[in-house]
Every structure is written in structure tokens, then in C-alpha cells.
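In: no sequence on this one, just coordinates:
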């Protein structure tokens, strides 16, 4: 058996019992010291609070993808199975969705230490579309962090707006006080550089400290726009500070030199002619990122299935495979395993860390295809990884017992901002051996690494109780949310963080027993917080404050909201005189109308009557809407001819009333904006607002109308529109006016107060129901507690005067409102009145249903999906072969569901009887 160090690295920590690379014995822990980190109570400090430092994620994530839209469940009664919906979605290629998890894949806070000053600059994206660089200056004064922003109390921002959402910000500190400033000159106040990239562009800034205001200032240096391919990653060179590398989605690499490209604001860069053909490039490979290695001309490039070393120190480009997905062996499902994220280690330029779905590996460029250390991380889709020195995590310690471990150890933070899960993996060299021993001599030659204890949870939010009760309560709250709402929308999560340097942290807090670190974090609620973490032998499971308050309920955070302050405009209350509405509610609308009509008009200005030209235009528009048909046929026949979609008896009655009104009343009900009087409100003239009457011929109430496209005041930019709008008067007012005009013949009493619009509408509903029942077949006339549907095709009355062939109709009571017995009538019925519970529908003509000889490629192919006639208010269109293929697949499953759905079978059987 091979007992070499390489043999030991084959077994991941956490996947095998007694992993040979794990140091977790009591004797080793006494040397390594505490490796758990807990938030220190009473150290949480809010530094800044504004949504401007955490702009909302536009287009919040939706679970309703194309396949999710087609099928919302996989139950047996679902019309479309999930597998079928997925196959249909695959016909149309990948669906572009704004995935919030991908937007939170990167750390949103970047730190730049100001030399010769106790301050640090933090950078983040800001703006309504994350398209602007924002920053704040944090300085230590009197043992506290002071935030310096703009003079108005907001954040400092770069003047340059990038016009695209920022994906990532990279900081490059300047060690020397004098360095290149991007304009071929030297400046003594340049403290660093920024590389900011969006999906298709890269931008460079220089960071200066203003000598006047002593605030940081961003100076735009240049940019590069990629039009053919999107950007995956970018990095600064640690060897030559003016150089940076950009990786594109297709694997192309571009090297940029700020000094050579400074003559023009638009950089060109140098494309590296790297060929990936011999690297086993697969079509499913997704590029992850790039980092410079130990030489300025040696680069590490990572993909979803392999990591490569690109060397161009000599002529040509040499590509070497450093890691692939197969090297994890039996400890990960190779067929589904993918690399998700990688980063370079801080120990030297040879080591890098790589995380897949299940394994976290520490690798060395000098040992290709052989990880030097592996863990089974147990995290769900990690998207962030970084390496820190243990001396940074255990700084400011009062005890020097574990000084060797603090100086030589490292910590890997791996996790996901979207899932709010982070773990700390500590590692370092083997335990020191006694001087002069064989083990001591071997350790000088072998540079192996060991895992120091098992991984531990790292609670970056600092305010979560990890006791069993709180964890269970949180999971129940997540499950209680609707499935289209992510729980991240309801909880304050960490969007970015940074660790203060040891010298700044020592100025803020007293030394701890075993040391600790100061964390600066950005929350989704718009808060910038600082908190001290301390090293401990055990994790604290129960935090009293969080256990008592934090997890009692989920609240809304600012992840998808832009409301950053209270309503700042003056509140003014408007009082409207709604005397007609009050009269209608109290049942005396006719009395109020009659008294107001008999009152003399006050004032000298009176509205002129309609002109002859406008009268002709209005009549023509009303004829298009169908109001002219009732002049040659009874109103009820016009209404039945106008039925296209399933319509309730109540709506049919309303249409019949509209069709019976005379033209002079319709002129009051409909008009154009040019004929409206403007209203005086708060000593200002305000224009009225109404909805436009649709172009399709139809009687009111209109179905799915578009809003009017106009402003609150007419101008030369928004001229008067001649569109027909209305109704501008409610139907009860028009009915009452019509009754008053005719002398109230339908009033119950001789007095005017005896007429009621509600009674008139009820009588008209009874008339419509009576006509519908008289047209039904003798054996199919039903009451509300009988069968589901009846046929209205038996035209025994010569009522259809404008059609050579009788129309076909259904009188249908949906199952949801159908009461089978008198016992359940009061408790289960949605509508106790038949005028709302019964729907009248027009069906297809026989030849349109059974004619299968003509190939339908337009909207008519939907006609055979159900017996009810479908009418689309859309332009004619033809469907492509892909869409026809998806339609046929949907149709097969929909037909199968129709056959198995009992209420529909009963409904369709009525139609088949009539069809015969």
C-alpha cells in the first residue's frame, strides 16, 4: 500500500471515517487553538442605513419559467405533466430569466485600505439599475468607525454612469504613494485602482484622495466594450499593477495594460491566442474565472469541468490541465458534478481552491490532477469562496499560546449569499515536530497541508439563533410562504462583507482571549453594519436576543423595494360631492334627478349643444360599436348575436339595456376628449380621464379595455384625441333619465319615486333567463339545482331576424357555483342568484368543428379545443413548425385531461346531443 502524502490526499475530510489529512485529536487541538468563531454580543453597530447602498434587484426572481408556467404541479389531475411542460420548454431553447441567485453570486463589498491613514474605502454598486459605482470612507476615530459620504448625507458616487448593471468590482491597491494615474503622469494622492465589469463592458477607475475635501474621488480611466460575447470574469495582476485580464464566455482571454492604453479612453487590449481544442473542450463547459499565477505570464483559467494553466512566457501558448471533475473519484457523482467557483489562495501564487457541488479542494499548480487537500462541504450551490490567513481571523489576541498556529494557518470561507449559508474550513501544515527528529527533517522537504479540525458554520448575519426550536420555526415559516415567493424576499440577508485589517480592528476593540476579527457587512435591508467575532472552542447555539425577537416572523426587506424614506409630499384631502351615488345607494335616484332637472341653470355661461359634425361622427362611432343594429331588430336578439365569450345572464341583461337606449342618451354616455369640460379643483383646471371604447364591435360592459394615452393636461405635445370614450355616465343614471323622458311608464307607483334601476335590471334579467329557457330543448331545460348545461340551439321562436341560420348556445352553470340539493344551497353556492350563476356561451358551427381537411396554422387551430367559440382580439398570425409541434403535444395531454375530467364530460355530452 502507498503511504505517501499523495495517497492521503485522496480521501476527502467528511466523506470517510478517520480521514488521514484531518487533525482533530485533543492533543492537536491544544496546539491549534480554538477554530470556531461566534458573533460577540453587544458589538453590533449600524454604520449607515440607506437603500442607496443596497439598490433593489430589478425584475425579482420568478419561479414561473416557461415549464413552470405550463404546469404548476405534478398531481394526477394536472392538465399537463411536468415532464411534458419541460419538453415543450426545451423546444424554444434556453429561457432568459433574471435569476436573483446569479445576481448575488459575487461579494457586493470591496475594501481598499488607505495608506498612511486609519481609514478604508468600501465600494459597491448603486443606482436604480446597479450601473454606478458607489463608495463610502470608513475612518477610525475615538475607538469607533466614522462613515464619510457626500455632504448631503448620502453615498459618494462616480460621475461616470455605466448604463449597464455592474456584475463585479475588483480593487487593486497601490503600495507606493507615487504611481501611474492613467493620464501618463504621476500623482501623490492615488491610492488604488478599480476594475468594474458589466455583462458586456469593462471599465477602469483610479482612486484618489482629494486634497481639499479629504474625500476619495474616482477618476475614469478607460473602458472596453465586447459586442460579440459576454464577460465571465476579470482579475488584476499581482505582479504588474497596471495589467489586468478579462475572460469571455467563449473562453477568449484579453490582456489590458493601463499604461500602454492610456492614450485613448477606449482600450483595445491584446487577445491571447489560446486554443482550447486539445483541452477536451465540451459543449456543456461553462467558464468560471481566471487568476494570475506565480508569473506575470502564467494564468489559471477555470471551467465547469476542468482547470487549466496557460503559460505564454515563451513563443506560443502552452495549456496544461491542472484539475478535472474526474479526479474526485467515488466521492462525488461524476456525471452530475460541476465546478462552481474557484479562487487563488493567499499563501502563495501556486495554490488555489476549487469548489464543486459536493467537494472543496485545495490544489497546487505544481501538482496537476492531484488535490493536496479535500473536504465534503455539504453546502447547496456555493457561489463564493475566498482564503484568509488565520492571523487575520485571530488577530488581537491576549494569549500567545497558539502563536505558531495563528501565524501558519489559513481559513477558507465557502458559501452562498442567496442561501445564507457559509462554512469555514481551516487548514495548515502538519503539527511541528521536535527539533532533530526524523519528522522534523521530513517536514522541511514535504510541504503537505492538513485540515485543522472539521469545518464549522460561520454566521455572517450575526443575528441568527441556531437552537433547534428557531431552526424548525424558520423552516416552517419558509414552507408557509407561497411557492412563487422566495423566503429571501422576507428576510434580511447578507449581500456582501469584508474583514477589517488587524491594525484598524485593534483601534476599535479590546483584545480578546484567543483573538477575533471585525466584520463589515451589507444587509438586504440597506444597512451597513460592523460586528466583532471572537475565536472560541465551541459554537454558540442560542443567542438570546435573536431567539426572542428575530425569528418570530418574516418581514419585508428592501431586496425588491425602492422605498427608502417616509412619504415626504404634503398630504391634501379632497372632498367630492357624490350626491348621485348616495341617492342610488339609498334608492331615491329618480327623485334627485327629477329635482335637479327642474332647477334653473345658474350662471350666464351654458354649454352649447353638440354640433352637427360631431353628432355625425359620434353616431358613426356608435354604429361601429353595434348600437345601430337594434333599430331593425329587437334588442334581445342583438344582444344574443353579440355573445362571443361565456357571458352571465346579468351581463346579457346589461347589454340589452344599453341596446335599447335612444341615441340622444347615448350621446350623453359617450363622447370624445375634445367635448369634455375641464373641472376646477383647488383653483386649478383639471382634465377628466376616461377609458377608450374598443375598436371591436361590442356592446358595453366592454371586455379588457386599454387605458387612455394622455397626460393630465392637454398641450401641443399631447393634442386632443378624437377617440370615443365612456361611458361617462353610469347606467343607472341613464336608465332613470330614459324613464323620466318616457313619463315613467314602468314605475310601480304613479309617483316618480316608485321607479328603481335595480328593479328594472332584475326584470331584464328575468326576461333574458326566460328567453334562454324557451329556446332550450324540452328535455334539457334546467333549474339551478339540475344538470350542468342545456342546449339553446332549438330555435322555436323566430327571434334571430338577422341570421339565416339559428345560432347555437349553451346555458351552463359551472360546478363551482352549482348547488345539487336544497340542503347545500345556502352554504355552498357562490351566487344564490341564477343571473350570476348561469353563463350563456356561443358554440362552433358544425362545419367549423368537424372540418379536418384544412390545415390550420393560425388562431383557428384553437377552435377544436373546446365547444365554446373562441374569439381573439389580436392580429392574425401564423405559427411556426416548432410552435405547431408544441401545440400538438399540449393538445394530446389536454384532450386526455378532458376525457378524465367528469364535469367537462357532462358539459360536453350536452353539446354532442345537440350536434347530432
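Out: Arrived safely, thanks for sending. Note that the structure is predicted; figures quoted are calculated from it, not measured.
In: CA atoms for contacts and neighbours, from now on please.
Out: Fine.
In: hang on, residue 397 packs against residue 509?
Out: No: if you go by CA atoms under 8 Å, residue 397 and residue 509 don't touch, sitting 11.0 Å apart.
In: which residues touch residue 567?
Out: With contacts defined as CA atoms under 8 Å, 6 or more residues apart in numbering, residue 567 is in contact with no residue.
In: let's bring in a second one:
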């Protein structure tokens, strides 16, 4: 494909087979090996301590969608819960937030073969820990304190250290002994330190130079200047920038930085600020937020802000609406370059070419939060052969990855000039291209990436519970650093093609050192494959505390044998065996007069008197005030048929609940039961308020209805109990058919008589038999729930839009037409003509005065306007014979 130089960079490497700016290894292009494999024979343990294991203080992670019941798979319409779940995007686990950045940092001594190892520790990662790695007697030794532990330095705060940035000193001065500076950031503060070597004690020391608290806004990022040793930059999540100078630090005096007056536009203020870096000049900055990267020029009196890159420029190869920038870093070959990674794409950019990337890769890494730019010579140092010396000295690498997800890739790039004569170059610099496709690097150093091991790893992850992160069960790398070439050359013999020495910190509290060598192909250690199975058998990341747990641990166990028997369809047999062993007649139970009186009162109000040997089915419809499914009505009918003695078992006073629990267990167990409402209703009493309750409240049911039904049949001597033929579902099905028959007689069908289930018999078309007492006009309405975007008549004779058709047919009482002449104050009945169902208010009755009537008239006009514009509602009112006044 022939493309102009300007368009070549717009084709990301890895997005397709066409990549104009991609060089692959060949005899004519001696790039050298760019794969880096760990040498298993070079693995050595530097130091290990379980006290250095990081801690987690987070509850198990579950997405909000787990707690929302979505639509049934057979449903053609999404439920309200399903629409809500789409609003919850999958975010990074809160437990991973402390492990998004590198936890291990190296500071090499400029005058000795030593390296200072820095990392956060403590029960909340609020302490700075460090020790020295010394090369003596042809091997590395660790220098610890007199107790054999690491050295500690305090930030003076109990907040978690989120990031550490190191600034080495190139010219060592024995007078002050400073080997480098570093800063540590917490959520709301930045702390500056100086690392020294104590000549007298011959040990490292860390001195806090000062700190700055930001009380109103969290810290987004902090970095050191590559131009001026003592300067550092701090970016807040509000977009405010502060410049700090170590020369302004004074003991006993407060440390103040200079707030940079940057004129951000309004759209930038609403975004998530990400990172900041110095560019080619000490007063030119690169600042990034989730949607854009900016160049901030502070050289003149008036600050200027220019956009360098927008997330919209990536839409061709990153069409996801949630695409955003995630990490930023300075890049080589000079400070004009910077690298920025988004959710899908890695970009190499030049501040002199706004909105035009120099190079692009599709990285394929989930949540890349770590990025570091290295020279290729740092990764291919100490080699036996110099065949690829030119490529090593002119090439660069971007190491991009996710520490929490254990994914790291190396992206190599460099100039075309050393390899291809006569290539066209730009006016600014030689053309830059990618060297090979992105290559994976295994930082753990002891895992096999063959197909069998990868499959076992994925299967082990899937076997874990949903709320458990596999990283908490496996030893992962939480931090790493590359040893300087001078120190690495002292330890090992030269490699054939060069390599580097890695120091890593694992989640088990181990510091390991291992050599990596450049290779042409990935390592396949087939002999060790069976032993490299992912072990997810114990927690390696767990909450630690300086003190033991002080409170007693009590465990209460629940026996779910009844529930298990019901789920398996064997509740009847299970209860019969129980009752034969220890059956006590319900008559032997001493009845509570208060509970008995309340239950009788509610049953009488619904037409179920004390002589309830064979009550009429129609009586249960007296309790239908609000819209209810016919399945729900059938349940109420079955509850009302139970004798009072069994109802006494299901409903009791709150005080009796505590007595029952006290007899079962000496340890008090919290009980949650719904209180019986004051309104006259049939059991099990719907639409009730939950706890807290008073001890005098009547609560229940405390025993499930299937158990009560089996008990009732057993007391009445049911003949088919021995064979286990009795079924709760069969009884419910018979009552449901009976209720459907009566509903067809006493109700007006909104969509005709054919909407009832096939197994139900509708008497709406059969006038030969009429139920006694219901020859009067029908006062109930039968209708089926439909979607707003569908016509009601379209669903007649079709399957329900819900998964369970037992609940889609509703019955409601048609409100009586009452006079609403406003000659005097009226009550809540005035709202009856606004709805085809009877309205009930859970509030004290109150008369409407003239001012309230005026508000009602306004409400009625607005309601009528909406009803007239809603076709589905007009069709419903027409077919249900509901006429507004």
C-alpha cells in the first residue's frame, strides 16, 4: 500500500495486516532478538518476610447488576431492572486500586555498587520501607537493621501511600551524602524525602524534607523535573497544578508551592484528570485527562494551552464509547516525545505535531495503568556479540501493562535510518517506526505459557466464586525494577544477545532477583509444565492488623432441610416422617387471646366468619382492593381456608418470637418478620412495612405456607400421604382454576374472554350456570399487562410477555361512580375518577378545602391532557368500559 508520510501513522500496529510503520526482523533489517525470557537458573531470593505482605481492607466485590433481577430469558421485553443494569459500567475492582501502580522502586548509588530498594508497607501501606542491596564477594547481599528487619521512614500520616517517584542524583557530594530524592503521594498529600548514605554508620537513611496537604481535592499525580533536580510538579483531580522547589524547604517552616494559573476550558473541568509530565523545557508541561492531552506553556506571562491529542481521534480503531486515556509518560529519543495509553490504543506523540500521532499500537491489555519507557540498550546490555549494537543504541521500548491483571507487553520502536539507506525523513527528525509486533513479557519469571498451562490457569479462575478475585489467591508481582547495567554486569556473565536483571516484589512478601536474556522465540519449558499449574488454594492478599481480634466469634448455623426437601419435591414425605416421630396436635398449643382476636377480626371483615367449613370462593374477592394477580388471589383463598389453630402457628406476637428462639439457642438471633397491618386484609397480608417492631406487634407468617398446608392435610387424615401423592402445587392449581372461574363471572374483561389460560374455564360466554349472588353488574376488571409500545389487543391469545404467565393476568375493583359536586369540602374519594382502579391511601382521612380543590382541578387538567395523548390508555379505558367524567 502506497501512503504519504503524513498518513502512515494513522494505521495502528496490530489493528490489521496493513501497518506501514512496522519493521519485522530479516537479514536486511538486523533488529536483533526482541523477546525476553527469564533464566530459571538465575532465580535467587533476596529477602522474604510475611510482615511485608500487602493488606486488603475491602469487602467482596460484586457488580450492582448482580443484585438486580433482569428479564426472563424468554421475555421479549426488558425489565426495569435490566435497563438499570446497563447504567452500571464495569469498573475496576476497588480491591485493586492500591495495586494499580508499581510498588517497588530502585535508587542506585552514584559512587558505590549499591542499590536502595523502596516500597510501601504497614497495615495500611502508610509506612516507607527500604533496605540496601550490596554487591560483595561476587554476589548481592541485603543490608537490614540490627533486628534483621527492613528500615522504616514515616510520612507522619496514617493514609495509604499510593505512589512513589524517584529522582536520582548524578553528581554525588560526600558533604551531604544525598544519593537521590523521592516523593510519596497519598490521597490528599505529597511528602518529599532525601535518601542519604550515613558514612559513619555505613547504612542508608531517609529524611523527610517536608509535605503538603491538599484538604479540598485529591492528588491525581506528582512527578520530578528532568531539567532541574529540585523541582517537582503536582496535579490535583480538580485540574490545579502546583510547582514545588526543594530549595524552598526549610526546617521548622511551612513548605509552599506555586500554583500555576492555567486557563482550562469548561469542558476540561468536568473530566477525570490523569497525569502530568515535564516536556522539553522546564516551563512547558504535558497534562492529560481522560479525554484529552494538553501542552501547557508557562514561559510567557500569559499561560497558553494547546490540545495535543483527543480521544476522538482514536474512534476509527477504538469505537467503544467508554474509551479514555489511562496513563502518560515521557518518551525517547528526547523530551519532545511522550507516550499515552488509552483503553485500547498506545500512542507515541510529538509535542511539535499536535493531533497527529507519531506511532500507534493496539495493545490488547485490560486496564493498562503502568507505563515505563526504556532504552533498548538497557534491556540488551552485557552481550557477548555486538552484531545488534547499532539497533540496541538507537532503539527504545515502552513497557505497558496492568500489575493487578499480571499482563505486560513490550512495544519496541526506533528510527529507520540505521537499517535502510535513502529512506525519506521528515524535516524535524528521522522517521520512527515500530520494531516487530508487541511482545509479551512474563514478570513472574516462573510460569509456563504453553497452551495446556494457559487452559489450566483459566479453568482455575473460573472455578472461584464470583466475589473472589483470583489475584488474591495467587502469588502475583506487585512491583519490580530493572537493575542498572553497571550492577548487573558485576553479577552475571555476558549473555549471547544481552539481557537485563529484574528485582521483583511478590504478593507473598518475597524479593526475588532474576536474569532475563534476549531471545528469538518464547521459552517453552516443557519438562516443568505439569508442575506449573496455577495454585489458587490460599489467600496471599489478606487484611492484617497490629492487634489480635478482640471480640468473641460466635457462629449460628441454619438447618435448611425443609427448604431442601421442598426444592426437591419431597416436602410431604419429609414432614410425614417428622410428624410420625413427634407430632403434637395444634389444639395442644395455648392460643394467644390477642392474636386470636386480631385474626378473627380480619377474617370476619373479609367475609370469612368463624363457621368457615365451606366458605364461598367469591368472599375472597372482597379483599381485592388494589390490582392483584389471580395467582395471588388463589394464595389468599388457601390461606383463609386454614383453621385458626394453624394460623396461630404462623402468626404470633413479637414477644413470642424471642421465646421460641431462646428455647432453640441460648445465643440471641436476630429475627426479621413483617408486622400484620391494621387494615382488614386476608393473610398472608400484603403491602406491609418491615421492622423495627414493638414486642406487642403481631408478626408473621413465621412458617411457610407449604408446611402449614401439609400439616392441615395430615391432621385431617389425608389418605394419599403414605404414598407421597399429595402435592402443594396440585392444590394450588385446583384453587387457581376455581378462582379463574369466579373471576370470569364477576369481572369485565378488558380484552375479551380469550385472554384466560387454556386450562381455565371462563363462564363469561356460558350463561347456563351462574354463581349465586353475582347476577348484579360486574364490579371487577380483568386485564393483562402489556408493554407501552404495543397495542393491548395485539397480545390477546398470545403468550405473556413475562416468563411466568401465572402473574400476568390482574384483577382490580372498578371504583363506584360517586358524585363529586364541589359544594362543600370533599375527601380522598375525589381522585377515584382519575383512574380505572380504586385508589387507596395509606394516610389519615382528610377533607380538601377550597385551596386544595383548586390544586386538584389543575392536577386533573394535566392528567386528562396526558390521558388523551396516550393511545394505549384510551384503548384500555374503552375496552374496560371505564368512562371518565
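Out: It's in. Because the structure is a prediction, the values reported are computed rather than measured.
In: TM between them?
Out: The TM-score (TM-score structural alignment, normalised by the length of the second structure) is 0.63; 785 aligned residues with a CA RMSD of 7.3 Å.
In: related to what we said a few turns ago, between residue 397 and residue 509 of the first structure, what contacts are shared?
Out: Residues touching both residue 397 of the first structure and residue 509 (CA under 8 Å, 6+ apart): none.
In: of these two, which one has the most company?
Out: The neighbour comparison of residue 397 of the first structure against residue 509 (other CA atoms under 10 Å) goes to residue 397, with 21 against 16.
In: that one matches what in the second structure?
Out: Residue correspondence to the second structure (TM-score structural alignment): residue 397 of the first structure is matched to residue 383.
In: so that match is in contact with residue 489, correct?
Out: No: assessed by CA under 8 Å, residue 383 of the second structure is found out of contact with residue 489, at 9.7 Å.
In: ok, the match of residue 397 of the first structure - contacts?
Out: Remark: with contacts taken as CA under 8 Å, 6+ apart, residue 383 of the second structure is in contact with 494, 495, 496, 497, 498, 499.
In: all helices for the stretch 201-350 of the second structure, in order.
Out: Listed in chain order, the helices of the stretch 201-350 of the second structure (DSSP state H, counting those that start in this stretch) span residues 266-269.
In: can you pull out the strands in it?
Out: Taking DSSP state E, counting those that start in this stretch, the strands of the stretch 201-350 of the second structure run over residues 203-213, 219-224, 231-236, 241-245, 258-260, 273-278, 284-289, 292-297, 304-310, 325-330, 337-342, 345-350.
In: mind putting those in CSV, mean neighbour count and distance to residue 737 of the second structure included?
Out: Formatted as CSV, those follow (neighbours: other CA atoms under 10 Å; distance: least, CA to CA, whole Å):
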stretch, mean neighbour count, distance to residue 737 of the second structure
strand 203-213, 18, 72
strand 219-224, 23, 65
strand 231-236, 22, 67
strand 241-245, 18, 73
strand 258-260, 12, 77
strand 273-278, 26, 63
strand 284-289, 24, 64
strand 292-297, 22, 65
strand 304-310, 19, 65
strand 325-330, 24, 61
strand 337-342, 23, 61
strand 345-350, 23, 62
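In: need these in a markdown table with distance to residue 875 of the second structure, can you?
Out: A markdown table is the format used below for the strands of the stretch 201-350 of the second structure (distance: least, CA to CA, whole Å):
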| stretch | distance to residue 875 of the second structure |
| --- | --- |
| strand 203-213 | 65 |
| strand 219-224 | 57 |
| strand 231-236 | 58 |
| strand 241-245 | 62 |
| strand 258-260 | 65 |
| strand 273-278 | 53 |
| strand 284-289 | 53 |
| strand 292-297 | 52 |
| strand 304-310 | 51 |
| strand 325-330 | 51 |
| strand 337-342 | 52 |
| strand 345-350 | 53 |
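In: which SS class is the closest residue to residue 480 of the second structure other than its chain neighbours?
Out: Distances taken as CA to CA, 6 or more residues apart in numbering put residue 504 closest to residue 480 of the second structure, at 4.0 Å, once the chain neighbours are dropped. Three-state call for residue 504 of the second structure (DSSP: H, G, I helix; E, B strand; the rest coil): strand.
In: nearest to the spatial middle of the first structure, which residue is it?
Out: Closest residue to the average C-alpha location of the first structure: residue 60 at 1.5 Å, with CA atoms, centre = their mean.
In: check contacts around that one.
Out: Contacts for residue 60 of the first structure (CA under 8 Å, 6+ apart) come out as 98, 99, 100, 560.
In: for the first one, helix, strand, or coil?
Out: With three-state DSSP as the basis, residue 98 of the first structure sits in coil.
In: residue 520 of the second structure corresponds to which position in the first structure?
Out: Residue 520 of the second structure maps onto residue 537 in the first structure when the alignment is built from TM-score structural alignment.
In: just checking, the residue nearest to residue 480 of the second structure touches residue 481?
Out: Yes: assessed by CA under 8 Å, residue 504 of the second structure is found in contact with residue 481 at 6.5 Å.
In: now do the shared contacts for the two.
Out: With CA under 8 Å, 6+ apart as the test, residue 504 of the second structure and residue 481 both reach residue 104.
In: so those two - more neighbours on which side?
Out: Just comparing residue 504 of the second structure and residue 481: by other CA under 10 Å the higher neighbour count belongs to residue 504, 24 against 18.
In: what's the counterpart of residue 301 of the second structure in the first structure?
Out: Under the alignment (TM-score structural alignment), residue 301 of the second structure maps onto residue 316.
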